[in-house]
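Undergrad: Can you look at this prediction? I've put the sequence above it.
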Amino acid sequence: MEKQTKIALVTGGSRGLGRNAALALSRKGIDVIVTYYKEKDHADTVVQEIERGGRKAAALQFDAGRVASFDHFVSRLSDVLQSTWGRDRIDYLVNNAGFGVNAPIASTTEEQFDSLMNVNFKGVFFLTQKLLPLIADNGGIVNISSGLTRFSFEGNGAYAAMKGAVEVLTRYMAKEWGHRGIRVNTIAPGAIATDFSGGRVRDNSEVNAFISSKTALGRVGEPQDIGGVIASLCTTEMSWLNAQRIEASGGMVL
C-alpha cells in the first residue's frame, strides 16, 4: 500500500519564518497549506515554489485575530482538503501567524495589548480548538513562541507575556491530546532578520550588532535557521518529543 502523504497547515506562511517553514516542510516530502493575511501574491509565490519542488500546496486567506471568522476558515480548509487531496484531515499544524509591538509596559496601550492578545494567544487557542477535529491521530502541533520568554529586553513585555502563555498552553495541549498520539511542542526563536516588528533586527545596524554581541554564534538569526527546526518536529524522527520548549537562538544571552 502506498504511504499516505502528510499535510501541514502553516499560518502566516506567506513570508518570514512561516514561508521558510513551509518550504522546509515541502523538502521533507510534506504537502503544505499556507495562510496569509493580506499579501496573496506572496502566498501564491510560496505555493508555486513548493509545487516546483514536486509537492502539492494551497493558500488560504486567514485573519488570526478574528475568532468570529474561524468557523468559515475551517470550512474553506475542509473544502480545499477535499478538492486538492481527497482528504478530510491535516497531519500537522504550525501556529506561526503573529506580530510584535515594541513599547515599554508603562506606555503600552490597551489597544496594542488587545491586538497582541487576539493574534498571538487567543487566536492560537481557538484556532487549534476549531481545527482539532481535522488533525489526524498521531499528528503534531508546533506553536511558535520567542526567546523573549527566557531573556528580557525592554519594550517587549506585552508580546513576551503572550508568548509565555502560549508555552504554558502547549504543555496543556500535549497533556489533553496525548491519548490521540498528537504531539505538541514550542519553538522559541531568538532575534531573526525578517520584517517582523518593522524589520528592526534586519534593518537597524545598531540592533543587529547588539544582538550579534549577545549571541554565542556571533550573528543574528536568519529565517532558514528556524524553518528546518520547525519542519523537523513534523517528522517521525521526532515522534518521542512532546510538550517541549525548544529555543533556536544561536545561544542568545547565555
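TA: It's in.

Undergrad: going forward, measure contacts and count neighbours with C-alpha atoms only.
TA: Fine.

Undergrad: hey, where'd the helices end up in the chain?
TA: In the chain, the segments counted as helices under DSSP state H are 16-27, 40-52, 70-80, 110-117, 123-131, 157-177, 200-203, 205-213, 223-232.

Undergrad: chain center to the third one: distance?
TA: In this view, helix 70-80 has its centroid 19 Å away from the chain centroid, taken as Cα atoms, centre = their mean, to the nearest Å.

Undergrad: Just the residues contacting that helix, thanks.
TA: Residues from elsewhere that reach helix 70-80 (Cα atoms under 8 Å, 6 or more residues apart in numbering): 58, 60, 62, 88-89, 127, 130-131.

Undergrad: dropping in the other structure now:
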Amino acid sequence: MSNKIALVTGGSRGLGRDMAINLAKKGIDVIITYHSNQEAANEVITEIEANGQKAIALQLDVTQISSFDTFISSLKNSLKSSFGTDKIDYLVNNGGFIHFSPLKDVNENLFDELLNVHFKGPFFLTQKLLENMNNGGGIVNVSTGLARFSKPGFGTYAAMKGAVETLTKYQATELGAKHIRVNVVAPGPIETDVMGGVVRDNKDMNAHLASETALGRVGLPDDIGSVVAFLCTDDAKWINGQRIEISGGMIL
C-alpha cells in the first residue's frame, strides 16, 4: 500500500516547515511549495527524507492565480515521476504573510495582497486541486487567533482569515460526498521569523503576549505542526468543519 501524500503551501519556512516535518513523522510523503527560497526548501526536503519519507519541493506564488494551471500540470508530472500516482490525499493551505497596519492606513494594493495570499489564492488553488485529490483525504486551512480576538493593526489580515473560517465550513459541507474532511487551525502568536521575528526576538513583546496566555508562554512552531499532522491522519477521521485554535489559551 502506497503512502498518503500531503501538499503544504509555504512549506519552506516557519510554520509550514514544521507542518511538513511533522507530516513526515506520521508516515506521510510530502510536497512543499516555496515562493523564492529554493535552498531553504531543499533543507526541508533533506530533513523529511531523514525521517524516511519521500518529499519534493515546487515553486508557487499563491497570489498569482493565473499560474495555478501551470503549477498543477507540474505537480501532476512530479507526482507521477516521484510517487507513481497523479493524486494527493491532503492539502494544507498555509502559505502567507502577516502585515501590521491600522485600518485607516490600509491602501488598496495592500488590501489586494492580503486578499490574494490569504483568501483568493487558497480558494482557487483548492478548487483547482480537487480533481487531483483522493476521496477520503483532507484539507487543513490556516487562520489566526486574531479572527476571534482583536489586536489593533491586524484588522485587514484577520478579516481575510475570518473569510477562510467561513469558507472551511462550506468546503466541509460540499466535499462531504467525497469524504474529504476540511478543518481550520487558528494559531496564536508563534516564535518564527514572521514580521521580522518580533514575537521571537522582542523580549517585551514576547513577555506581554505570554502574560495574555493561560499557559504562560507564546507558541513554538512545533505546537502547530503536530496538530496539523494529526488532522491529516485517520485518528482525526471524525473531525470535520471545525475551527481548532492553537494558542495555549490566549485571551480566554
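TA: Now that the structure is in, tell me what you want to look at. Owing to the predicted nature of the structure, the values given are computational and were not obtained by experimental measurement.

Undergrad: follow-up on the earlier one: indicate which one of the helices of structure 1 is closest to residue 96 of structure 1.
TA: Among the helices of structure 1, the nearest to residue 96 of structure 1 by Cα to Cα is helix 16-27 (6.1 Å).

Undergrad: Which part of structure 2 matches the closest one?
TA: Mapping helix 16-27 of structure 1 onto structure 2 (TM-score structural alignment) gives residues 14-25.

Undergrad: again with stretch 128-145 of structure 1
TA: Taking TM-score structural alignment, stretch 128-145 of structure 1 hits residues 126-143 over in structure 2.

Undergrad: Please list the residues outside that stretch that contact it.
TA: Taking Cα under 8 Å, 6+ apart as the rule, stretch 126-143 of structure 2 contacts 68-69, 72, 86-94, 161-162, 164-165, 168, 178-187, 228, 231-232.

Undergrad: which of these are buried?
TA: With burial judged by 16 or more other Cα atoms under 10 Å, the buried subset of those is 68, 72, 86-94, 161-162, 164-165, 168, 179-187, 228, 231-232.

Undergrad: Please work out which of the helices of structure 1 is packed deepest.
TA: Greatest average neighbour count among the helices of structure 1 goes to helix 16-27 (a mean of 25), per mean count of other Cα atoms under 10 Å.

Undergrad: State the number of residues packed around residue 3 of structure 1.
TA: By other Cα atoms under 10 Å, 5 other residues sit near residue 3 of structure 1.

Undergrad: Ok, the one 5 residues further on next?
TA: Residues within reach of residue 8 of structure 1, counting by other Cα under 10 Å, total 26.

Undergrad: Run through the residues that contact residue 115 of structure 2.
TA: Contacts of residue 115 of structure 2 by Cα under 8 Å, 6+ apart are 121, 160.

Undergrad: how far out from the middle of the chain is stretch 96-111 of structure 2?
TA: Put simply, stretch 96-111 of structure 2 sits 20 Å off its chain's centre (Cα atoms, centre = their mean).

Undergrad: Show me which positions of that stretch end up buried.
TA: Buried residues in stretch 96-111 of structure 2, counted by 16+ other Cα under 10 Å: 96, 99, 101.
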